[in-house]
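[1] got a predicted model here, sequence first, then my questions.
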Amino acid sequence: MKGLIPLWQHRHWLLTMLLPGVALLQVLPGVTQETLQISNTGSVIFRAPNSDTPRTVPSNPTTFTAVTDVADLEVVKTGDRSAAEPGDTVTYRLLVRNTGTAAVNNLVVQDVLPLGMQFVGKSLQGTVGSGTTSTPVALPEPTTNNRTIAIAVPNGLAPQQTLNLTYSVVLTPDAIRGSGRNLASAIGNTGTREIRSNTASFLVRIRPGILSDCGTILGRVFVDKNFDGEQQPGEPGVPNAVVFMDDGNRIVTDPNGLFSVANVIAGNRTGAIDLSSLPGYTLAPNLYRIEANSQSRLVRLSPGGLARMNFAVTPAFGEQSTR
């Protein structure tokens, strides 16, 4: 055949010659290998220009790996409560399934805890089973790195086996600054092939409990006889005095002249005494601190903290200092 295009331009023809050889490959029943190394070759017969003699050109051998059995990991995560606060203990359950047809070796389950959750030592328990039967499995104590827990499973998982893990964490005060969501996954190998699971998550809603960004203001209104701004023995509290806070709250003192305001947003807070609620009294002068000679008080309230706000008054007819 004359006028043929050179061989290197017959790429499609060469490919179609190789494909039938691959198509004849099949994995026979009873083969227990997880992977097979497959070699394939092909050849092309052609006639060169100005020649009637056919020529055969063999291809280079091509080798690829065929996987006959593959493992597949699936992770499901649950917890024993949906909400918690600092000091509480949460118990997690991890279910790891091998839904594939090959065993998983060197299996490690990882859980990344949110800020403020700490693993409780010796709380890890595990069982392995298939179907409705399960048996306890001995597991080494997990390793922890920052907030990541790594649980090694010495014997791995056989096909269609399920691993059940339970363990506990305790919430620290830092938990109120965390997301409450942790992420769990599993990794292992089948032969030389790495197997990774999905990433499962579980969310615990964090309640502040007794820990909060808000604080409490305590105070008193009292008769200051020596004009030092501090309540001394013999200086009685004044009941029914009205104090207005900067957020609009109206506070009335008890029979001992005391008052308190809870759940106040942290920061600079001010309060002012309403002298019209105290007939016969006026603001007591302070002989030691100029800033105390005002109807208002400024305090710095830290998150979750306490601040004191006192008001000293004196009878309006002008009681003299005892000093």
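    That came through, no problem. All values reported here derive from a predicted model rather than from experimental measurement.
[2] CA atoms for contacts and neighbours, from now on please.
    OK.
[3] buried stuff in stretch 105-112?
    Going by neighbour count (16 or more other Cα atoms under 10 Å), the buried part of stretch 105-112 is N105, L107, V108, V109, Q110, D111, V112.
[4] in which helix or strand would I find the third one?
    Looking back up the chat, that one is V108. Using DSSP states H and E, V108 sits in strand 105-112.
[5] putting a second one here so we can go through both:
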Amino acid sequence: LLGLTDVAVTPGDLAPGESAELLGQTYVITAADIAAGQVENTAEAAGAPVATAADGTPDAGTPLVDGTGAPLADATDTSDTGTEPALDADGNPVTIADPATDGGVDDPTILGLPGDLILTKTVNRSSVVVGDVVTYTLTIQNGSTGALANIDIVDTLPTGFVYRASTAVIDEVAREPEIAGQALTWPGVVVGAAETITVTYDVYVGNSAGPGDHVNRAQGFDALTGAPRTDEATATVRIEAEPVFQCSTVIGRVFDDVNHDGYFNEEPQEDRMAITDQTYYGGKGGKWFEPEPSEPRQEVGLPGVRLVTPNGTAITTDEHGRFSLACADLPRDIGANFMLKIDDRTLPVGYRMTTENPRVVRLTPGMLTKMNFGASMFPVARVDLSARAFTNDGEMRPELRAGLQSLVNQIAATPSVVRLGYQAASGEADRAARSRMRRVEREIRRLWSDTGRYALTVERVIERAPQASSQ
């Protein structure tokens, strides 16, 4: 096995009844050895017969000779100590008590190796809710020809899972584990040769285990060294959300905000039990100062408008502009923020938002939350600009300033959208055009702060004349 030849032993000269040893030789166990379950080693000793001196020590200089005077052949022997090739009832190699009488023919020394332990883990249910009981099953298979003892099986439960006392069984024999936190340990497990044992136990799904996937992990370790003896085995359980107590549902409407106040005036009174953003306060957003109209014009829902959540969930309003998100989120005890945004490309032509977009509300577990979106048709006040409206140093000409003041006075009472359209000349850089439009927008907002009564929307666009054909 070691591949050693002509290696001297210590002592090198042996008197009758003496023995010598060859120490310090090593062999590295291979994967093939593990698969075979054992390694075999054969050694042969050889020595020249010599005479014995008067003091009883070997006389290496006087070899023994035969009748013709020729030296005797070397004496040799092949190892027959250690074990027989046979195994006992437990699968362990049989030790030879007296090699001289029991060994029979020369045989190799057999060393039984710890074979591969295969650990698998299963669970009887893949989907559960809080309060359920699940059963885990561990299977440990010994693939070697020898028994394996002192195996500690350690099973770590997910957070929120609680072991159900007096349910652990190993091969139909009750055996409680040692419990330390979430770790369950069965110490000193013995797995016989080519044997498979099964461990089962029950676990409660506790309230502190939140929705989602929960992984249970188990592994076998050597009780003496603590080294792993198996790969890690896992089993996954998914806890489903409890719709009444854990989910938060969002409902709402996208409506035609006729009076541009950001509130749905047709909100039914019986809906006031829900958490809502529809409680009226004069001056919402700091821009609207008129009291709520006593007889508001009818406001209707806008159908076919798409709304999107940050995780990509998309919903579309029905024929009445309504939408709902069942179990929109699973907020913790203190709640969680939830965002929803309208894809304004799906609004009717000419409509613009009168409410925040996106909107953020605070969700509470088990509560219904309402968030409405307003949009309306706005008159568009268009301001056409070009480089001629500015001086050489980039300042606005007096005529432009006067025109902006007149514009602000005209749209102060009627919600409108201001669109700045810059006609860029050939070769004029976009950077210069954007800078001039920003200057104009700042002037409009300065004037608006003294006059306007609603949140003004200013749009900006750069327009260029089509390039003339070179042909």
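    Done, it's in. Model, not experiment: these values are computed from the prediction.
[6] next, the TM-score between them, please.
    TM-score for the superposed chains, counting by TM-score structural alignment, normalised by the length of the first structure: 0.51, backed by 245 aligned residues with a Cα RMSD of 5.4 Å.
[7] ok, residues contacting the strand holding V108 of the first structure?
    Here strand 105-112 of the first structure makes contact (Cα atoms under 8 Å, 6 or more residues apart in numbering) with 147-157, 182-190.
[8] if we can go back for a sec, so which of the buried residues of stretch 105-112 of the first structure is the closest to V120 of the first structure?
    Comparing those against V120 of the first structure with Cα to Cα places D111 closest, at 13.5 Å.
[9] the closest one maps to what in the second structure?
    Using TM-score structural alignment, the partner of D111 of the first structure in the second structure is D155.
[10] for stretch 117-130 of the first structure, the distance to its chain's centre please.
    Distance of stretch 117-130 of the first structure from the chain centroid (Cα atoms, centre = their mean, to the nearest Å) equals 18 Å.
[11] also stretch 95-114 of the first structure?
    That offset, for stretch 95-114 of the first structure, works out to 20 Å (Cα atoms, centre = their mean).
[12] now the helices for the first structure?
    Taking DSSP state H as the test, the helices found in the first structure are 11-23.
[13] from G209 of the first structure, how far off is the residue nearest the centre of it?
    Nearest to the mean C-alpha position of the first structure, counting by Cα atoms, centre = their mean, stands P114 at 2.6 Å. Distance, P114 of the first structure to G209 of the first structure, using Cα to Cα, to the nearest Å: 18 Å.
[14] now do A175 of the first structure
    In this view, A175 of the first structure and G209 of the first structure are 11 Å apart by Cα to Cα.
[15] joint contacts of those two?
    E85, P86.
[16] what is the corresponding segment of the first structure for the longest helix anywhere in the second structure?
    Looking across the second structure with DSSP H, the single longest helix is helix 430-451. Helix 430-451 of the second structure lines up with nothing in the first structure when matched by TM-score structural alignment.
[17] and the next element down the chain from that helix?
    strand 457-464.
[18] next, the angle from that next one to helix 430-451.
    Angle of strand 457-464 of the second structure versus helix 430-451, following axes from the mean of the first three to the mean of the last three Cα atoms, to 10 degrees, is 150 degrees.
[19] how far off centre is strand 457-464 of the second structure?
    From the chain centre to the centre of strand 457-464 of the second structure is a distance of 45 Å (Cα atoms, centre = their mean).
[20] what is it packed up against?
    Judged by 3 or more Cα pairs under 8 Å, 6 or more residues apart in numbering; DSSP states H and E, strand 457-464 of the second structure is in contact with strand 417-424, helix 430-451.
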